[in-house]
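Asks: Sequence and computational prediction follow.
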Amino acid sequence: MLLITAADFADTLRECERAALHLEVQDIYETPEESEPFARFLAGEPDDYTWMSEWVALVRETTGRGVAVRRARVVTVPHVDYQRWTLEVSRVNIAAGEEIRYLPRHLVSPDELTVDDWWLLDDRVAFTVFEPGGRWAGVAMTADRHIVDRCRAVWNLVWQRAIPHIEYMENSLR
């Protein structure tokens, strides 16, 4: 595997030709760059989402080239505060061109998932790497066919079962 730093990840995403598929399986992420916006959410304060501007621009650029950018989140119900926040923040991602779906954890067997988050970037897998303090450090890339095939199978299963963001919001608010 090759470690790609967070700074280089944008270039890696720009190399995608077909799809950038992101699986998230954790309920909580404690990344320093999200701590202030998350705290504002918990306090009921508004957010202008400017902290997401680089990501939004990258997603627009990527989807503008015809590359599908999709995110599937496997979440525990009832939602922890962090996941309630991601439901709100996801609106910004979606407006930029991402497709986002949610799969309640109780609807999938742990054996059908991976324990790590990752990106499937065409025919490469990029496992998300976090520093001990929670800061996103980059990704560990591999093109190993067995790993790619396993992640693609997990992705297909999760994406098929997952609920599109708008429908998930409507059902989770009931």
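Replies: Good, I have the coordinates. Remember, predicted model here, so these are calculated numbers, not experimental data. Numbering: from 1, shown residues only.

Asks: contacts and neighbour counts: CA atoms only from here.
Replies: Fine.

Asks: Skipping adjacent residues, who's closest to Asp117 in space?
Replies: Once flanking residues are discounted, Asp117 sits nearest to Glu24: 4.9 Å by CA to CA, 6 or more residues apart in numbering.

Asks: and the gap between the one you found and Ala43?
Replies: From Glu24 across to Ala43, the span is 25 Å (CA to CA, to the nearest Å).

Asks: and what of Gly133?
Replies: For Gly133, the distance to Ala43 - CA to CA - is 23 Å.

Asks: now His79
Replies: On the measure of CA to CA, His79 and Ala43 end up 17 Å apart.

Asks: Which residue of these two possesses the greater neighbour count?
Replies: More crowded of His79 and Ala43, by other CA atoms under 10 Å: His79, with 14 against 9.

Asks: and the comparison structure, right after this:
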Amino acid sequence: MHLEMRDGYMLDDPEFIAWQQGKRPNPADRSSWWGGWHDAVRDAVARGVVVRRARIVSEPVSDYVRYEYDGTFTNIAAGELVRWLPRRKVTDLALPGTDFWVFDDAQALFHHFTGDGQLDEDGREYTDDPARVKLCADAFEAVWQRAIPHEEYRPR
């Protein structure tokens, strides 16, 4: 489970800058966008792992979120399930203060970003604490239940 809650990440990423200049990924040219992350997800899904990603987004969406939306077909091609939830629909949910991953309901990875969306130099925090892992898993499930599948979501 991966929950993303920011409206922008690493705005100096060359791929994002190229997207801002009009470059769009070509779904038909798999070799131009398929990479190691896609292999890892594909292999996990082949083993029976369900990989889910939910994104909480402000609307109207930021340029970065629109960039993510345009590239989400790559996540789906690898086997991820992706959903989107407008931020205004989470006001009654208790959420951890930062993005996270949950692995096998046993470990959580928190990502700590700087104000401008860069991963902080000590930005990865792992925990096996059952209470913290459960907090994240429960928060993710609450978001997932409300979120809109990628195929149905239309950013505004």
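Replies: Thanks, I have it. All values reported here derive from a predicted model rather than from experimental measurement.

Asks: Overlay the chains and give the TM-score.
Replies: Remark: TM-score between the superposed chains equals 0.85 [TM-score structural alignment, normalised by the length of structure 2]; 149 aligned residues with a CA RMSD of 2.3 Å.

Asks: Which position in structure 1 pairs with Ala108 of structure 2?
Replies: With TM-score structural alignment as the criterion, Ala108 of structure 2 lines up with Val125 in structure 1.

Asks: meant to ask about Pro14 of structure 2
Replies: Using TM-score structural alignment, the equivalent of Pro14 of structure 2 in structure 1 is Glu36.

Asks: and its match, what helix or strand is that in?
Replies: helix 32-42 (DSSP states H and E).

Asks: what's the answer for Asp48 of structure 1, then?
Replies: Here Asp48 of structure 1 sits in a region with no helix or strand, counting by DSSP H and E.

Asks: gap between it and Phe41 of structure 1?
Replies: Applying CA to CA to Asp48 of structure 1 and Phe41 of structure 1 gives a distance of 11 Å.

Asks: and Arg66 of structure 2, that's in a helix?
Replies: Yes: under DSSP: H, G, I helix; E, B strand; the rest coil, Arg66 of structure 2 falls within a helix.

Asks: Spatially nearest residue to it, not counting backbone neighbours?
Replies: Spatial nearest neighbour of Arg66 of structure 2, excluding adjacent residues (CA to CA, 6+ apart): Pro155 at 7.2 Å.

Asks: residues in contact with the one you found?
Replies: Pro155 of structure 2 sits next to Glu59, Pro60, Val61, Arg66, Tyr69 when contact means CA atoms under 8 Å, 6 or more residues apart in numbering.

Asks: which stretch of helix or strand covers it?
Replies: Element membership of Pro155 of structure 2, judged by DSSP H and E, is empty: it is in no helix or strand.

Asks: For Pro96 of structure 2, see how far away it is.
Replies: To Pro96 of structure 2, Pro155 of structure 2 is 24 Å away according to CA to CA.

Asks: Tell me where the longest strand sits in structure 2.
Replies: Counting residues, the longest strand found in structure 2 (DSSP state E) is strand 119-127.

Asks: what sits up against it?
Replies: With contacts defined as CA under 8 Å, 6+ apart, strand 119-127 of structure 2 is touched by Met10, Gln107, Ala108, Leu109, Phe110, His111, His112, Phe113, Thr114, Val133.

Asks: how many other residues sit next to the aligned partner of the last one in structure 1?
Replies: Matched by TM-score structural alignment, Val133 of structure 2 corresponds to Val148 in structure 1. Counted by other CA under 10 Å, the residues lying close to Val148 of structure 1 total 19.

Asks: Measure how the strand or helix carrying Val148 of structure 1 sits relative to strand 136-142, angle-wise.
Replies: Element membership for Val148 of structure 1 (DSSP H and E) is helix 145-161. Helix 145-161 of structure 1 and strand 136-142 are oriented at 120 degrees to each other (axes from the mean of the first three to the mean of the last three CA atoms, to 10 degrees).

Asks: Superposed on structure 2, what's the mean shift for helix 145-161 of structure 1?
Replies: Aligned to structure 2 and superposed, helix 145-161 of structure 1 gives a mean residue distance of 0.8 Å (mean CA distance after the TM-score superposition for structure 1).
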